[in-house]
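Undergrad: mind folding the following:
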Amino acid sequence: MTVARRDVLSLGGGLLAALSLSRKDVWAQEVVEIRMQGRSDGSHVWFDPIGVLIKPGQMIRWINQNPGNSHTTTAYHPTNFGKPFRIPEAANSWDSDYLLPDESFSVTFTEQGVYDYYCIPHEHAGMVGRIIVGKPEVHGGWMESVAASRGLPDEALKAFPMVEEIMAKRIVRRL
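TA: A predicted model of the protein is given here:
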């Protein structure tokens, strides 16, 4: 059997293409973990990281690592206690319910855009987070609506990282 040089090259190119695709698929399937944390005296609670940039199809897993508190991860969406709409229109809302220490909750994000979420018992303490999926549209979304901020505690509004900061850093931590 004679193997031509072009056959070897095309086989090698095909192998490289397959490897690069599998790396993209693995990266797209990576699970990003967000820890729910707090001081032992309960004086400060937070999500870590507070801002993340992911690709469509990636999963976020929130884990309660605060031994003294229960926490939730809840989308800003009217179906969740009449909160303002602060996720993409086509996206599914979520609410983890109360997570005890060491419990977790996961969501796979498929719709491109900006997602804001909060912890039900600690929203007034500024326990909020922001997830960006893909490249969000700057115009025409909830972010331009003043109404999307009505009813949110000042501490929550001050805590959200800027979209530009998340886009630049991919992960934003604030403790």
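Undergrad: from here on, contacts and neighbour counts on C-alpha atoms
TA: OK.
Undergrad: all helices for the chain, in order.
TA: Read by DSSP state H, the chain holds these helices, from start to end of the chain: 5-29, 154-159, 163-169.
Undergrad: out of those, the one nearest Pro88 is which?
TA: Evaluated over these, closeness to Pro88 peaks at helix 163-169, with 14.3 Å, by C-alpha to C-alpha.
Undergrad: quick one: list the elements packing against the closest one.
TA: If contacts are counted by 3 or more C-alpha pairs under 8 Å, 6 or more residues apart in numbering; DSSP states H and E, helix 163-169 sits against strand 51-54, strand 128-133.
Undergrad: another sequence for comparison is provided below:
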Amino acid sequence: MRALILALGLLASPAAAAELYEVKMLNRNETGGMVFEPDYLRLQPGDRVKFLATHATHNAASMAEMLPAGADSFKGQINEEIEITFTEAGFYGIKCIPHYAMGMVMLVQVGDAPAADATIPEDLPEQAAARFRAIIQRAAPDNG
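TA: The predicted model follows:
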């Protein structure tokens, strides 16, 4: 009986409720070249994302200029699959370092703020900024 109660308690804990999402780093999909798929995720604090290396030239790294206060930065190696736990609410910009200027970025939203609240820094490469604008435009009607 004690083991059953312990098992039920573990299932009800926040860590057990956390979701795991997978994001592919691709050379191309139907939206264009050098992309994360999906390029937008809406998470809750504690959810995890596994970035899948589908080609030997990609990585996933947080963008210091698009990182919520208190959030840890991360940087995967080229052709490395990494798993990140997102703990702080806010908007995270993610980039593939070799293809950043080509617009290989994604937006991770943690929490319930409207996607329209995400801000795009002014000094981003034009293709990265354009992709972020498109992501926010697509995501904004869904949650705000």
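Undergrad: would you turn the helices and strands packed on helix 163-169 of structure 1 into JSON lines with distance to Trp94 of structure 1 and mean neighbour count?
TA: As requested, those are exported to JSON lines (distance: least, C-alpha to C-alpha, whole Å; neighbours: other C-alpha atoms under 10 Å):
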{"stretch": "strand 51-54", "distance to Trp94 of structure 1": "17", "mean neighbour count": "24"}
{"stretch": "strand 128-133", "distance to Trp94 of structure 1": "13", "mean neighbour count": "25"}
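Undergrad: reformat those as JSON lines; add distance to Ser20 of structure 1.
TA: Written out in JSON lines, the entries for those read as follows (distance: least, C-alpha to C-alpha, whole Å):
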{"stretch": "strand 51-54", "distance to Ser20 of structure 1": "19"}
{"stretch": "strand 128-133", "distance to Ser20 of structure 1": "22"}
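Undergrad: of all these, which lies closest to Phe160 of structure 1?
TA: By C-alpha to C-alpha (comparing all of these), the closest turns out to be strand 128-133, at 6.2 Å.
Undergrad: can you name the residues of structure 2 that that closest one overlays?
TA: Using TM-score structural alignment, strand 128-133 of structure 1 lines up with residues 105-110 of structure 2.
Undergrad: quick revisit: Thr72 of structure 1 is nearest to which of the helices and strands packed on helix 163-169 of structure 1?
TA: Between Thr72 of structure 1 and those, the tightest spacing by C-alpha to C-alpha is seen for strand 128-133, at 10.2 Å.
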